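Colleague: Below: sequence and its predicted model.
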Amino acid sequence: MGAATHSIVAIVWRIEPVSVETILIFVLAAVAVVVLVRWVAERTSLPAAALLPIVGIVYAVLPGPNISLDPKIILTFVIPPLLYSAALDSSLLAIRRNLRIVVSLSVVLVLITALVIGIGFQWFVAGATLAAGIAVGAAIAPPDPVAALGVGRKVGLPPRLLTIIQGEGLLNDATALTILSVAVAAAVGDGFSWGSAIGKFALAAAGGVLVGVVVAYVVRLLRKLRDDPLTANAISLVTPFGAYLAAEELHVSGVLAVVVAGLIIGHYAPLTGSGASRLQTTAVWRLVDFLLEGFVFLLIGQQLPRVVRGLEDYELSTILAAVSISVGVALLLRPVWLILTQFLPRSLHTRLISDDTDTDEQRVVAQRHRIGLPGREVVALSWAGTRGVISLAAIFALPLTTDSGAPFPDRDLLLFCTFVVVLVTLVGQGLTFAPLVRALGLRANRSDQAMLRNEARSASVEAALERLSEVAAEGDPEEVRAIEATRGQLKARLARYQGRIDLLRESDSEDVPVSPGYEAGLRVRRAAIDAQREELLRWRDAGRLPDEGLRVLQRELDHEERLLPDRPR
């Protein structure tokens, strides 16, 4: 990826006037706005990712200092942790089952989008070059799945569609940035070479995967050596930056390295580390996601004045042609591609069933992934192509001049086209995605999902009971007494899970049926925990229990409450 990649990796926030007080005011105001917009989004069912850019635009047109995006912090300090967190939360197995369509969208469609926009600019935009067109096409091509995933989870989109959207979002950034680096090198140098472009792309992708695997192995080794919650969190927080910087130093795809490392570490997380470490790490990454996503979507809207200022030297017809090509290809090529891929030979839609898929249940699950997408799912995926901050980060990273010292061709026009595409997709598609999904009637079968979870819970309890029988056979008297107490608790839990399974089997609805006894049990358990908390506070306030002791006991109750579901499942 070479020097061109390093020119892409250059994002810095510039705040005028630069002072500690001004920066602090901006940060506090941004946090307040993010929290407020999140509150509004929860009560209106509108995605925060679509509302925040609107708020940013409103602020940008008001008098006063503004924040401008200028390339190193986003790609170096914001994108890696967001991608890593998303990879940790993804399913490596689910992505593998849907790998063909994920690769189709995240690699092939990104390549085609960049090429079509590049040719469109060369043919229909006065003075535009193929390399410049491919550069803006590469920036526009990768959808940002945050808005679509947020809405999809809220409206109950089927798990397979969520996996495809998430998998696409994890992999397409690496494809787009690699294409962009090749296009930039062509635009500022001697021109475009297909052989060189393909070679650089293959090297960057293979190298990124290899670095990601190595980083994942090193992290797993470190966590085996020491895995207390604080150390585990520290390692987790620095992992995406380490993977990204290591890959960039080797001139391969840093984004792909971060994604691969996150997928592997997330897949093996249940086998390594303590429960306390996993709980704390999950909580930390949820906070990181909330703040970073809020900041970047707010930042998108604030780029409007800077982007518009660069259009003074362009004819209106040139601007309209460039914007029409960019927006038109971004909106239309995705559904066309999804429809075309459904007509491929059936064998290309199938996934080979592995040798370990030897049970009837495993074969049923595998069979579900052997066919293409139904029409409703194609429509939903077509409208899930919202663009985001990485598109702006990439296009803002275009160099100001070529190797000869001439201005980079049509740089301001490319910035404006990218901003319009981001705004149209993020706000337009983001605000209409939920109504579209509801109109299509796409909903996950919650009853089937609840059935699967309760069957898995029952199986885990039965395994525990079997293990207790093995331990009891060893004959330690102290352990036998403890085993009997534990066995009673496990049997009560197993009876509760079996009752849920029987209720789910009797229900004909796709929604999880409500059990009065189950609901009553949750209310009673919450009431008991509340009473315990109140008594502990009375002890603290009366001076009988120090605050340190209160925090220990309250943490125990918090973990107990954390185990209670918010709703029947």
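Modeller: Structure's in. What do you need?

Colleague: make it CA atoms for all contacts and neighbour counts henceforth
Modeller: OK.

Colleague: all strands for this structure, in order.
Modeller: In the chain, the segments counted as strands under DSSP state E are 11-15, 67-71.

Colleague: what's the single longest helix in the protein?
Modeller: Using DSSP state H, we find that the single longest helix of the chain is helix 194-225.

Colleague: What is it packed up against?
Modeller: Counting contacts by 3 or more Cα pairs under 8 Å, 6 or more residues apart in numbering; DSSP states H and E, helix 194-225 is packed against helix 159-188, helix 229-249, helix 254-268.

Colleague: among these, which is nearest Val427?
Modeller: Closest to Val427 of the helices and strands packed on helix 194-225, according to Cα to Cα: helix 159-188, at 17.8 Å.

Colleague: which ones are touching the nearest residue to Asp89 once chain neighbours are set aside?
Modeller: Closest residue to Asp89 apart from its sequence neighbours, by Cα to Cα, 6 or more residues apart in numbering: Gly266 at 6.9 Å. Going by Cα atoms under 8 Å, 6 or more residues apart in numbering, Gly266 touches 87-91.

Colleague: Out of these, which sit inside helices?
Modeller: Taking DSSP H, the ones among the contacts of Gly266 that sit in helices are 87-88.

Colleague: dropping in the other structure now:
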Amino acid sequence: MDTLVILVVIALVSILMVGIAERLDVAWPALMVVIAAGTGLVPAWRDVHVEPDLILPLFLPPLLFATAQRTSWGLFRRRWRTLVGLALLLTTASIAVVAGTVWALVPGLTFAVAVAIGAAVSPPDPVAVEAVAAPLGIPRRLVAVLQSEGLFNDAVALVVFQTAVAAAVQQQPFGPGVLLRFGYGLVAATALGMALGAAAVWLRGRLGAVAARNAVTLVLPFAVYLAAEELQASGVVAVVVAALHIGSRQEPEQVEDRLSGAALWDVIELLVTGLAFGLIGIELGWAVREAGDQLPAMLGTGVVVGLALLGLRLAWLCGWTGVVRATGDPTAAPRTLREAVVLTWCGMRGLATLALALAIPTTLEDGGPLPGRTEMVVVASTVIAMTLLLPAFTLPLVVRGLGVDREAEREQAAEDRVAARARDAVVAHLRALPGLPELPEDRAAQVRAALAELEAMLGGPA
């Protein structure tokens, strides 16, 4: 079947799944994965397969950019402990645990390949968190922690993965050079993201049409990601830094840009998320068919790895509650063991894990087969199913059962009060302005748009 037809069909199914999932009270991306995984039963779709090298550049940049636009430099500065403790240390610990587990369970596997699969399955996916966890009534503090973790843990995993794969293919030891590569990738990506973000701000300031200014932000994520990859830096970090820089340079009077841009990115995010999760389902089905008779043993290894990841994450987050309490930061999480359980259950693996697992080469540098490659793809697919599909269908029950949804309701009520006070203050100020009995229509439209944006950010009716 033609690739374009496949993409159009997946996009249309995504739109339908949004409506169906609302009625079933489940996450629509999870339904997309299940439906797409069954496409192997359709003869015309049986051989559908996307090149691994295209998965991350096509889907990850716009989704990362959309997620990063909902945060800011100030939030990251306040959450530096989360970035260090979860995005760096927990991801590193997860890689080590998975590598040791897989190396012990799969005969003939080299340590470098074990590290590569550990890097592939270790980072929770910010795209999955945003699509599955955010709409389910989880306190915003918890969602913010998951977003902060997910935006940067891919950078750690990608550097380790690329170094481990190079060592495996060249049949060389996996050494400490990963630290140098990580340091270079982080510094170079930050500089590149700042530079291209500044260039985008400069260009947007010289474009008169709102559509053209929004088009800059649509092209920018792909340009930044590809440029970073050419420099062998972290494309993930570069895209996030560029998005944060653009967000920090928006002027308060650019209301029309923000509203039209938000509407544009809502549509883009929905369609790209649907395509990405549809692709995950298709590739999961393909991995199962590739395993053949060895599937039960490979699934067993995948289940053990998935349980090890969940156990490590739960233990880490339960211990992290002590760090959060010691800081006294009311916006940090997890503050309780109940929140630690929810954050553990939200550690979903998705697009990045699939793309990295499929990107493991099939042959060594000398042309021989790479040992354990099929097993690694099935293990990654099993981890995705365990950490994405199972939480997606059970997360509402977990949140309600632990009473975490009541905390979200209290937070929303507090935000509603803040929004109401802000609106009242704006109206009172406008009425008190001397010599201005009524605003011109263009100014009135700007005020209405600003109030609408305030509602969208903080909630509560006008």
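Modeller: Yes, it's here. Owing to the predicted nature of the structure, the values given are computational and were not obtained by experimental measurement.

Colleague: if we can go back for a sec, make TSV out of the contacts of Gly266 of the first structure and add distance to Arg346 of the first structure and neighbour count.
Modeller: TSV is the format used below for the contacts of Gly266 of the first structure (distance: Cα to Cα, whole Å; neighbours: other Cα atoms under 10 Å):
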residue	distance to Arg346 of the first structure	neighbour count
Ala87	30	26
Leu88	32	22
Asp89	31	16
Ser90	27	21
Ser91	25	18
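
Colleague: Quick one: distance of stretch 438-450 of the second structure to the chain centre.
Modeller: 37 Å (Cα atoms, centre = their mean, to the nearest Å).

Colleague: tell me which residues in it are buried?
Modeller: Buried positions in stretch 438-450 of the second structure, judged by neighbour count with 16 or more other Cα atoms under 10 Å: 447, 449-450.

Colleague: Okay, and which of those map to helices?
Modeller: Using DSSP H, these in helices are 447, 449-450.

Colleague: on that earlier part again, okay, the buried residues of stretch 438-450 of the second structure in TSV with distance to Arg141 of the second structure next?
Modeller: Shown next, in TSV, are those (distance: Cα to Cα, whole Å):
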residue	distance to Arg141 of the second structure
Val447	29
Ala449	27
Ala450	25
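
Colleague: Now flag whichever of these is closest to Leu307 of the second structure.
Modeller: Among those, Ala450 lies closest to Leu307 of the second structure (Cα to Cα), at 47.4 Å.

Colleague: pretty sure that closest one is touching Gln254, no?
Modeller: No - judged on Cα atoms under 8 Å, Ala450 of the second structure makes no contact with Gln254 at a distance of 9.4 Å.

Colleague: State the number of residues packed around the residue mapped onto Arg77 of the second structure from the first structure.
Modeller: For Arg77 of the second structure, the aligned position in the first structure is Arg96, judged by TM-score structural alignment. By the measure other Cα atoms under 10 Å, the count of residues near Arg96 of the first structure is 13.

Colleague: ok, now Ala216 of the first structure?
Modeller: By the measure other Cα under 10 Å, the count of residues near Ala216 of the first structure is 24.

Colleague: for Arg278 of the first structure, same thing?
Modeller: Using other Cα under 10 Å, Arg278 of the first structure has 17 other residues around it.

Colleague: ok, now Gln250 of the second structure?
Modeller: For Gln250 of the second structure, using other Cα under 10 Å, the count is 13.
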